[in-house]
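**Student:** Here you go, sequence then predicted model.
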Amino acid sequence: MENTVVRMVDARVEQYGEGTVMERKVDGSWQPVSWKDLSKAYREVARGLACLGFKRGDRIAILSENRPEWAFADLGILAMGGIDIPFYWTLTPAQLEYILLDCTAGAIFVSNLEYLDKILKIRPGLPELKMIICFDPVPEDRLAHDVITLDDLLARGCEAMPEIWESLGRSIAEGGAHDPATIIYTSGTTGEPKGVMLTHDNFLSNVRQVLEVIKIGDTDTCLSFLPLSHVFERLAYYLFLYTGCKIVYAESIDQLIPNMGEVKPTILVSVPRVYEKAYGRILDRVRESSLIKRLIFVTSLSVGQEVSRRLQAGKELSGWLRFQQKFADRLVFFKLRQTFGGRIRLMISGGAPLSKRIAEFFHAAGLIILEGYGLTETSPVISANDLERLRFGSVGHPLPGVEVRIADDGEIQVRGPNVMKGYFNRPSDTAEAIDGDGWFSTGDLGHIDNDGYLVITGRKKSIIVTAGGKNIAPSLVENALCADKFISQAFVYGDRRKYISALIAPDWERVENYAKEHRIEFSSRRELCDNSRIRELLQGRIDSAQVDLSPVEQIKRFKIMEREFSQDKGEVTPTLKLRRKQITSRFWKDLESLYDD
């Protein structure tokens, strides 16, 4: 019975054996990991942990970028009945220390020497942490009784006594669907991070729900680059294991485009920011091309957009439009799709709202982005668009088996097998979030349209109420602004004010290139912030970006920032969500200056 993650993977090992489950580039070539290799590795991890004294229910952390060893550690921890706590590798030592103390982790896997040093710096304040296991080799002088390598752990697991082997078999057999599998800490936009406890059934039920609307199989290949510490990528990883889809780990976000050309994935799972950057680069290339090529692109895009509109409306394409589509595809869109490897059949977006304009652009080019919605607390997917029911600007229909209702104040509430077990060691917070009937309050505002599509309108705690009593969701405005290639970040402000304003962090590389092209002299970003021509440029970009917003939602004044909001300074979370309270406090004078008469 495949009711735990490990038993599900064991079934796929039996099914696919020597077939490739994942790949990673090592010394310039892609190295495969077979299903049997995966099984051997995670069982040795589980037995190795048992040899070190760890047992069912123990909490063990993982601090690593995406690589096969992440999966070895994750599945090994689950196989021995443990609970893993994944970390973003961008977390500061102070943030790591807070979470490790909160979850009382007994061990941590780290990817490399850099992350090992991060943990060693805070080690004195972590009395419960008994062991650090490094994936990469560690110099002899850095090893200790409590600092070992993964190879050492695997060797211990391989050489374990027979009773350890028998114990692992019992642990896998006795594991239950409702056992905790992981504790994922929320990003803490409004306070300290909370540990979300998710069970095996939370994940596996969500995998099955997703597969009822999005078809993925063992002929697919996915290029993995979102952090596995993010619940969105974590669910995708289990979904790919469930379906036999091959997982290929990108070298880095900077190597994403070259890696796509090499791997030729059929599925891409991403956050909107990656699609936004790709959109911006494509338009840049068009702008830099010859006049005739620009005209061909504009004409082809117009044809693609008409095709997109008709397909969304369920209308037939005329013979003439089909001919135009084939012509446009041959001249423009085929080449555009080659940027993504040429085999993409599905692009999936989550983690933040996707601009409708960008979704429609890619659809016109023959690349379908299916946008969904969810939270860490819901494992995570609540709703998703699918190929049969696609509406850009919405997050699709609720998944089968997931109930969604809208509370009187507009808050989205969810009930289903994907809803978390609760917050770790926070019973009062759990009771506040999940009522007696099992309904989880998401904190997001939205509505369900007449055709059953869920539309997100904002975050409940972030709503701005203007002096005129109008409610504005700042994220709606910020997402519209950030869809422009010259704007990297935007922070909208204006609670109880006559109008809303914004702090704008430009894409400084683009702004500086623009200044050079237009012979605007500068010696610092500060000078560019104060330059009237740069301000005029950004004003024009802002005006275009908010053309579809209502007058009350349009920013009236803005300040150009010299830098982007930073995780190191506590202004954004590891998932790049704005921490509004901290930004408001730090930039209070700048914000107030936007209301000086």
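**Tutor:** Cool, the structure landed. Numbering: from 1, shown residues only.
**Student:** going forward, measure contacts and count neighbours with C-alpha atoms only.
**Tutor:** Fine.
**Student:** what comes up buried for stretch 55-68?
**Tutor:** Using 16 or more other C-alpha atoms under 10 Å as the test for burial, stretch 55-68 gives 55, 57-68.
**Student:** again with stretch 110-130
**Tutor:** V110, S111, N112, L113, Y115, L116, K118, I119, R123, L126, L129, K130.
**Student:** ok, now which ones touch the third one?
**Tutor:** Contacts for N112 were tallied using C-alpha atoms under 8 Å, 6 or more residues apart in numbering; they are S64, C134, F135, D136, P137.
**Student:** what does the biggest helix by length in the chain rub up against?
**Tutor:** Longest helix in the chain by number of residues (criterion: DSSP state H): helix 291-312. Applying C-alpha under 8 Å, 6+ apart, the contact partners of helix 291-312 are 286-287, 316-317, 321, 324-325, 328-329, 331-332, 360-361, 363-366, 390-391.
**Student:** what's the distance between that helix and the middle of its chain?
**Tutor:** In this view, helix 291-312 has its centroid 30 Å away from the chain centroid, taken as C-alpha atoms, centre = their mean, to the nearest Å.
**Student:** Helix 291-312 and the following helix or strand past that helix, what's the angle between them?
**Tutor:** Per DSSP states H and E, helix 291-312 leads on to helix 319-328 as the next helix or strand towards the C-terminus. Relative orientation of helix 319-328 versus helix 291-312 (axes from the mean of the first three to the mean of the last three C-alpha atoms, to 10 degrees): 130 degrees.
**Student:** adding another structure so you can compare the two:
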Amino acid sequence: MAVSEADQLLIVQNRARNVGELFFGRVEASGPREAFRYPDADENWHSLTWNQAGEQVTKLAAGLVALGIEPEERVAIASGTRIEWILSDLAINAAGAATTTVYPSTVTTDVVYILSDSESRVVFAEDDAQIAKLRDGRSELPQVMKVVAFEGETDGDWVISLEELIAEGEKYLADHPGVVQERVAATGPESLATLIYTSGTTGRPKGVRLVHDCWTYEGAAVAAPGLLTIDDLEYRWLPMAHSFGKVLLTTQLAVGFPCAVDGRVPKIVENLAVVRPTFMGAAPRIFEKAYGRIVGMMEEEGGAKLKLFHWAERVGLQKSRLERAGKPVPLPLKAQHAVADKLVFSKVRDRFGGRVRFFISGAAALSTDIAEWFHAAGILVLEGYGLTETSAGAVVGHPDDFRIGTVGRPFPGTEVKIATDGEILIKGPGVMRGYHNLESESASALVDDGWLATGDIGEFDADGYLRITDRKKDLFKTSGGKYVAPSHIEGAFKAVCPLASQMVVHGNDRKFCSALITLDPDAVDAWAANHGMEGKSYQEIVSSPGIQQQIAQDVEELNAKLNPWETIKKWAVLDHDLSIESGEITPSMKVKRRVVEDRYSDVLDGFYAGA
């Protein structure tokens, strides 16, 4: 049932004062119900009820107090997404402290900088690899009094186990039984809750200051329209170090649905079949990869199966477009769709567990063509929009109120406007309270009485849906004076090329656009198996005449969809995919465009030699 805008605002205004209050309120309301499930080392899944989660969080929070952690002091988590991350984060906030997030892929020098700049006093470390970084930088981290290991070797002194911290908490609670409730009661809405470090223009990460009110607002704002219910089941793999992961957590606390937690990206497809969630948040790369794999498999099959697949696609798209336009679906088309659904689309949905009501895509732009393809297959991918600086969410679609190609409408209580130069400006409770220790950067980001200058270009359509054009800094002008939005072209390419992993479009002050292309390793292996190249190296396969010819055809198909000044005149397939480890991709799977362009400047310059 639709919730009126007035009622949504009322829900948002009556939110909890802080994350601890939100969490323990959920424990009280949903005690015996399942809160989390998670896999062990043998891939067996286990469950925690809200009551059990409450007990663990209380002991961990008391353990932090026993170590000497004071309100608003920082406690870092250097780990991938796992149940321990979530419980530790909740405990940090319940103790009145603030979480500093550290991606497990962060190099030692940046880990040291983040921990030093945030003045983190305790660090939760995932394993020996993360502990090693801390040991390497220990001389520069005098303020870190303890490292708490989720797993890995401890020394009983500087590095202790999670179990040892819980034991410390149990002892402290015996003498101070109300300490955690006291800390929660003393935490105000404007108390610092999280420091998330995001890359700055100088190369040094910037700490985004997000207070408790940011997170309680986000949870209430996503919950308010009735997007989710207590009977939903989420699969959470997104990095909890990213704001998208954290907003999913506070939404869970606001609504009360259970969540299956496993941050291992290679396990996503396998886990979806086991968990069978009703929804999941994801970055566009997950949908691009799934789309590419399904389409690629069908193209390799060829023959009657490929013809059936393409027929089903056409039928699905016809039905989808009529429904989204509010027009009736003719009976013959309904009958055709029933056949297409049984023979093709049901199998696509089964790959995601068969129960998904919708996905939420965020962190980067999703190709409209790919979103439309999924909708034709009976899978709704809602887009959302926000930044770390807005605690992730600011705008999102709704299953009963969405428009493909847009990111939906603003959250209740959030204002969004477009500046004269097209930049999106956002104001509301979810907006950060500045950058940590960076007053000038804070002043340039928060303008005109609290409006956040996002750096994104966008527009509202006639019905109030927000469409993102591109990053302001990514838009470029060719030497002929034509503006180009590269992400639009890159998204369109992924919809026509099942082999694609990434495309980076280049052309600022150049006579024409060119592109660097990388291919998905799984798709490359599948192609090789069907073209007599099984067992060959990735480099050999992607440079083979067969692959090069296929990419040439796909670029030609892409160009047919573009304006003349946007077309890709020259391109090259790199001999490796872009990766987080190489510093070319962020942990949230966004391409670091400037890094890639600098690293392959010789290839790009070669495109224009003599032009």
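**Tutor:** In hand now; what should we look at? Note that the structure is a prediction, hence the values are computed from the model and not measured.
**Student:** Can you give me the TM-score here?
**Tutor:** Overlay of the two chains. TM-score (TM-score structural alignment, normalised by the length of structure 1): 0.94; 594 aligned residues with a C-alpha RMSD of 2.2 Å.
**Student:** thinking again about what came up before, what's the matching range in structure 2 for the longest helix of structure 1?
**Tutor:** Aligned by TM-score structural alignment, helix 291-312 of structure 1 falls on residues 303-324 of structure 2.
**Student:** Count the residues that sit near the counterpart of L445 of structure 1 in structure 2.
**Tutor:** Counting by TM-score structural alignment, L445 of structure 1 corresponds to I457 in structure 2. For I457 of structure 2, the count of nearby residues is 22 (other C-alpha atoms under 10 Å).
**Student:** can you check W451 of structure 2 too?
**Tutor:** Other residues near W451 of structure 2 number 18, with proximity taken as other C-alpha under 10 Å.
**Student:** Pretty sure it sits against P429.
**Tutor:** No - under the contact definition of C-alpha atoms under 8 Å, W451 of structure 2 does not touch P429, with a separation of 11.0 Å.
**Student:** Where do the helices of the stretch 101-250 of structure 1 begin and end?
**Tutor:** Secondary structure of the stretch 101-250 of structure 1 (DSSP state H, counting those that start in this stretch): helices located at 113-122, 150-158, 162-174, 200-211, 231-243.
**Student:** can you give me the end-to-end distance of stretch 522-538 of structure 1?
**Tutor:** 17 Å (C-alpha to C-alpha, to the nearest Å).
**Student:** what's the offset of that stretch from the middle of its chain?
**Tutor:** For stretch 522-538 of structure 1, the distance to the chain centre is 33 Å (C-alpha atoms, centre = their mean).
**Student:** quick one: the helices in the stretch 251-400 of structure 1?
**Tutor:** Along the stretch 251-400 of structure 1, the segments classed as helices by DSSP H, counting those that start in this stretch run 256-263, 272-287, 291-312, 319-328, 334-338, 356-364.
**Student:** Pipe those into TSV and attach mean neighbour count and distance to A105 of structure 1 per row.
**Tutor:** Output for the helices of the stretch 251-400 of structure 1, formatted as TSV (neighbours: other C-alpha atoms under 10 Å; distance: least, C-alpha to C-alpha, whole Å):
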stretch	mean neighbour count	distance to A105 of structure 1
helix 256-263	18	33
helix 272-287	16	33
helix 291-312	17	49
helix 319-328	15	56
helix 334-338	15	45
helix 356-364	20	41
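**Student:** Compare the ones you listed and report which one is nearest to D507 of structure 1.
**Tutor:** helix 272-287 (10.7 Å; C-alpha to C-alpha).
**Student:** helices and strands around the closest one, which ones?
**Tutor:** helix 291-312, helix 356-364 (3 or more C-alpha pairs under 8 Å, 6 or more residues apart in numbering; DSSP states H and E).
**Student:** Dump those helices into CSV; add distance to V402 of structure 1 as well.
**Tutor:** Formatted as CSV, these follow (distance: least, C-alpha to C-alpha, whole Å):
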stretch, distance to V402 of structure 1
helix 291-312, 25
helix 356-364, 25
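**Student:** Could you tell me where stretch 18-27 of structure 2 falls in structure 1?
**Tutor:** Using TM-score structural alignment, stretch 18-27 of structure 2 lines up with residues 4-13 of structure 1.
**Student:** Could I get the buried residue list for that stretch?
**Tutor:** T4, V5, V6, R7, M8, V9, D10, R12, V13.
**Student:** Pretty sure the first one sits against A177.
**Tutor:** When you say that, I think you mean T4 of structure 1. Yes - assessed by C-alpha under 8 Å, T4 of structure 1 is found in contact with A177 at 5.3 Å.
**Student:** count of residues packed around the residue mapped onto I133 of structure 1 from structure 2?
**Tutor:** Structural alignment (TM-score structural alignment) places I133 of structure 1 against V148 in structure 2. Neighbour count for V148 of structure 2, taken as other C-alpha under 10 Å: 24.
**Student:** now swap in D598 of structure 2 and tell me
**Tutor:** Neighbour tally, D598 of structure 2, other C-alpha under 10 Å: 11.
**Student:** counting residues per strand, which one in structure 1 is longest?
**Tutor:** Longest strand of structure 1, by residue count under DSSP state E: strand 440-448.
**Student:** how big is the offset of that one relative to structure 2?
**Tutor:** Here strand 440-448 of structure 1, set against structure 2 after superposition, deviates by a mean of 0.6 Å using mean C-alpha distance after the TM-score superposition for structure 1.
**Student:** residues of that strand that come out buried?
**Tutor:** F440, S441, T442, G443, D444, L445, G446, H447, I448.
**Student:** got it, and stretch 145-165 of structure 1?
**Tutor:** For stretch 145-165 of structure 1, by 16+ other C-alpha under 10 Å, it's 147-154, 156-158, 160, 164-165.
**Student:** now what about it, what contacts it?
**Tutor:** Counting by C-alpha under 8 Å, 6+ apart, 41, 43-51, 130-138 sit against stretch 145-165 of structure 1.
**Student:** again, only using 7 Å
**Tutor:** Outside stretch 145-165 of structure 1, the residues within contact range by C-alpha atoms under 7 Å, 6 or more residues apart in numbering are 44-45, 47-48, 50-51, 130-138.
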